[in-house]
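Q: Based on what follows, work out the 3D shape:
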Amino acid sequence: MNKNKLFHPHIFVFSDSASDGNLKLPYYVTKIQKNDLTGNDIEVHLENPYNVEIEGKKGDYKMEHCSNKDFYVSLTFLYDPSISSKPSKTSVTDKKKKDSPHAAIIDESRPQSTLPSKSTKEMDSYWYKIMSNERFADIFFVSSDNVKIPSHRCILYEVSPIIAKIIDETSELPVTINVEEFNAETIKASMDFLYGKIDSIKGKENEIFKFAVKYKIKMLMDACCSFFEESVNPANVCEIIQIAYSNNFEALKQKCLKILVEKKKEIDPSKFADLPKNIISDFFAFF
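A: A predicted model of the protein is given here:
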């Protein structure tokens, strides 16, 4: 028999009460050159499209046996119970099944996920609806215009080390944070961004960036920085370059310096003259 000939394909199924249904691992047997010492002349190849650990190792599992003797094998499997029933890699069988008379059997080992499919936009809207629900708010910002903006500790604790410290040091609920420097519009837009409404900061980036810096909300700072890189021009470069220098945004620094050099005639001389000395120094060194 040819060494690579496929015969007796089977489906091995294992399940766990915590897993998402049964996981199916196809296996097949090939004839190999007989080992005179052990008598083994077949190889059992257990495919592992889910990349679980079999006997302490990831990847496909292979073992040799004697074809004229019954054998029983006990294997250990280690895997995340939440693993999807969808394989994490392309199976070897997928490559062979076109030529295999058992294609229909093997194809059954490729169960498709039955979870509903949602677009990114739909999911963003879904999470925004949940997280912006004021009914379960347990932290409030009081803005400079004396408006209370509700939010959730579980979100702010993860994104802001400053707010996390306030939460840790506060024993009463809900937590109240007085924000004297920012109005309700700025705070609300910042919270909406954290809930997944990415476009909420559009047109308010300057003030929102200051809010993000105060509370060290990095993801909000990065989003504003991306906007600055896209929108910097001769009219606003003197303001944005100071933001870049204050926060060590290197790419933004270089882009601003380039505009200062190439578009100097279009820049307000009074704004240019008010720039810090280190920026002026870098400006002349940039030539």
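Q: can we go C-alpha only for contacts and neighbour counts from here?
A: Will do.
Q: List the buried residues of stretch 241-260.
A: Ile241, Gln242, Ile243, Ala244, Leu252, Lys253, Gln254, Lys255, Cys256, Leu257, Ile259, Leu260 (16 or more other CA atoms under 10 Å).
Q: out of these, who's nearest Lys95?
A: When those are compared for distance to Lys95 (CA to CA), Leu252 wins out at 48.1 Å.
Q: who's in contact with that closest one?
A: With contact set as CA atoms under 8 Å, 6 or more residues apart in numbering, Leu252 has these partners: Cys225, Phe228, Glu229, Ile241, Ala244.
Q: Now the second one, please; I'll put the structures next to each other:
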Amino acid sequence: MSFIHANPIKYWRVRLWTLEESWTGTILILLTFFPVYFLYKLNLYRWKRALTITASVIIFISYVIVSESKGFLVLVMICVLPLAFQFIKKHKYLRRISFILAGFILALFVVAVINLRDVMFDQFNNSITFGTRFTSIYAAIDVFLHSYIGVGYSGFVNFYPQSIEAAMNSGVFDGFNLQEIKAYLSTTKALSTKSEFFDNLIFGGIVYLYFFYKFFIQRYYNLSKIARQETYFLRIPLLFIILAGIIYITYHIKYEVWLFLAFLDFVQEYYYKNAEPTKETT
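A: Predicted coordinates:
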């Protein structure tokens, strides 16, 4: 919708109710997949179902087209679209038009690739994003390898900047814009790896790895065992959230993530009490 802006240069970014575009992806995914899930639970007129699905599809496609969030576009390609295609293959009615829908998904995949390519070519060496992400992940792994049990919150502000400095002095990241990551050497303000997983890996070490498996991986596995077609519209957001937390966001201010995880606990309990997870139904 750049036509509504006075300047033709693409200075705008889609943020919804957040300060950063990178935070928007989880909100957008829940905003589009949640309504479709509830269609299976609500007795609505057919036109209302069609309107809901159409609105969700249009919102999702529109955001994929205009998004400049590299993490979001990557996860759309490796997570959202493959699971959506898997849902189509297992749905007895959608299988009849699976060839058409597969072409549609492929086209959307190509759009995401083109959008991601354009963003990366423009920003790879100039944007602070890549320098900050790569250097911080390297530093987080370095801290973990030197302290498998974690360093805690107080150790984080000491050891993490030391590893950042070592990473910068190594020369490996000289080709990137390190302006943002350099600021971490002189202040603790906003000190983070920009990743929920790597932040907590520094804090808790192998204890956090066990927690991550039990809290996230096992949650996804248990949800996958529920043999109901509609759970695809919960599995896709859950996998997206897990991967986003590894790659490019933190959860501490992501209200929608915690509300969604709480809702999943209720859903899993409901299905295990009222349904037999042995044969998929549509």
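Q: Overlay the chains and give the TM-score.
A: Scored by TM-score structural alignment, normalised by the length of structure 2, the superposition of the two chains gives a TM-score of 0.19; 95 aligned residues with a CA RMSD of 6.7 Å.
Q: quick revisit: which of the contacts of Leu252 of structure 1 sits closest to Pro150 of structure 1?
A: Ranking the contacts of Leu252 of structure 1 by separation from Pro150 of structure 1, with CA to CA as the measure, puts Cys225 on top at 25.8 Å.
Q: buried set for the strand or helix carrying that closest one?
A: Using DSSP states H and E, Cys225 of structure 1 falls within helix 218-231. Of the residues in helix 218-231 of structure 1, those buried by neighbour count under the rule 16+ other CA under 10 Å are Leu220, Met221, Cys224, Cys225, Phe227, Phe228, Glu229.
Q: counting contacts, what elements does the helix ranked longest in structure 2 pack onto?
A: Secondary structure of structure 2 per DSSP state H: the longest helix is helix 98-123. Under the contact criterion of 3 or more CA pairs under 8 Å, 6 or more residues apart in numbering; DSSP states H and E, helix 98-123 of structure 2 touches helix 46-66, helix 70-75, helix 81-90.
Q: Residues contacting the first one, please?
A: This means helix 46-66 of structure 2. Outside of helix 46-66 of structure 2, the residues that reach it under the criterion CA under 8 Å, 6+ apart are 14, 28-29, 31-33, 35-36, 39, 73, 108, 111-112, 115.
Q: Dump these to TSV, plus distance to Pro161 of structure 2 and neighbour count.
A: What follows is the contacts of helix 46-66 of structure 2, written out as TSV (distance: CA to CA, whole Å; neighbours: other CA atoms under 10 Å):
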residue	distance to Pro161 of structure 2	neighbour count
Val14	31	17
Leu28	33	19
Ile29	34	22
Leu31	37	16
Thr32	39	21
Phe33	39	20
Pro35	43	16
Val36	44	22
Leu39	48	16
Leu73	29	24
Leu108	40	18
Val111	38	17
Ala112	35	24
Asn115	33	19
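Q: now the helix or strand encompassing Cys256 of structure 1 against helix 218-231, angle please.
A: Cys256 of structure 1 is part of helix 250-262, with elements assigned from DSSP H and E. Our comparison of helix 250-262 of structure 1 with helix 218-231, counting by axes from the mean of the first three to the mean of the last three CA atoms, to 10 degrees, yields an angle of 20 degrees.
Q: For the stretch 101-250 of structure 1, which segments count as strands?
A: Chain-ordered strands for the stretch 101-250 of structure 1, with DSSP state E, counting those that start in this stretch as the definition, fall at 139-142, 148-151, 175-178.
Q: Can you tell me the closest non-neighbouring residue to Glu203 of structure 2?
A: Small correction: residue 203 of structure 2 is Phe, not Glu. Nearest residue to Phe203 of structure 2 in three dimensions, chain neighbours excluded: Gly152, at 4.3 Å (CA to CA, 6 or more residues apart in numbering).
Q: OK, contacts around the one you found?
A: With CA under 8 Å, 6+ apart as the criterion, the residues that contact Gly152 of structure 2 are Ile202, Phe203, Gly204.
Q: element containing the first one?
A: Just to be clear, that refers to Ile202 of structure 2. Element membership of Ile202 of structure 2 [criterion: DSSP H and E] is helix 196-204.
Q: Quick check: which helices or strands does that helix pack against?
A: Contacting helix 196-204 of structure 2 under the criterion 3+ CA pairs under 8 Å, 6+ apart are the following elements: helix 128-146, helix 152-169, helix 206-212, helix 232-247.
Q: any chance of these in TSV, with distance to Ile181 of structure 2 too?
A: What follows is those, written out as TSV (distance: least, CA to CA, whole Å):
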stretch	distance to Ile181 of structure 2
helix 128-146	5
helix 152-169	8
helix 206-212	24
helix 232-247	17
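Q: Out of the helices and strands packed on helix 98-123 of structure 2, which gets nearest to Ile181 of structure 2?
A: Ile181 of structure 2 sits nearest to helix 70-75 of all these, at 18.4 Å, using CA to CA.
Q: Going by neighbour count, list what's buried in that closest one.
A: When burial is assessed from 16+ other CA under 10 Å, helix 70-75 of structure 2 yields the following buried residues: Lys70, Gly71, Phe72, Leu73, Val74, Leu75.
Q: Identify the farthest-apart pair in those residues.
A: Lys70 and Leu75 (8.7 Å).
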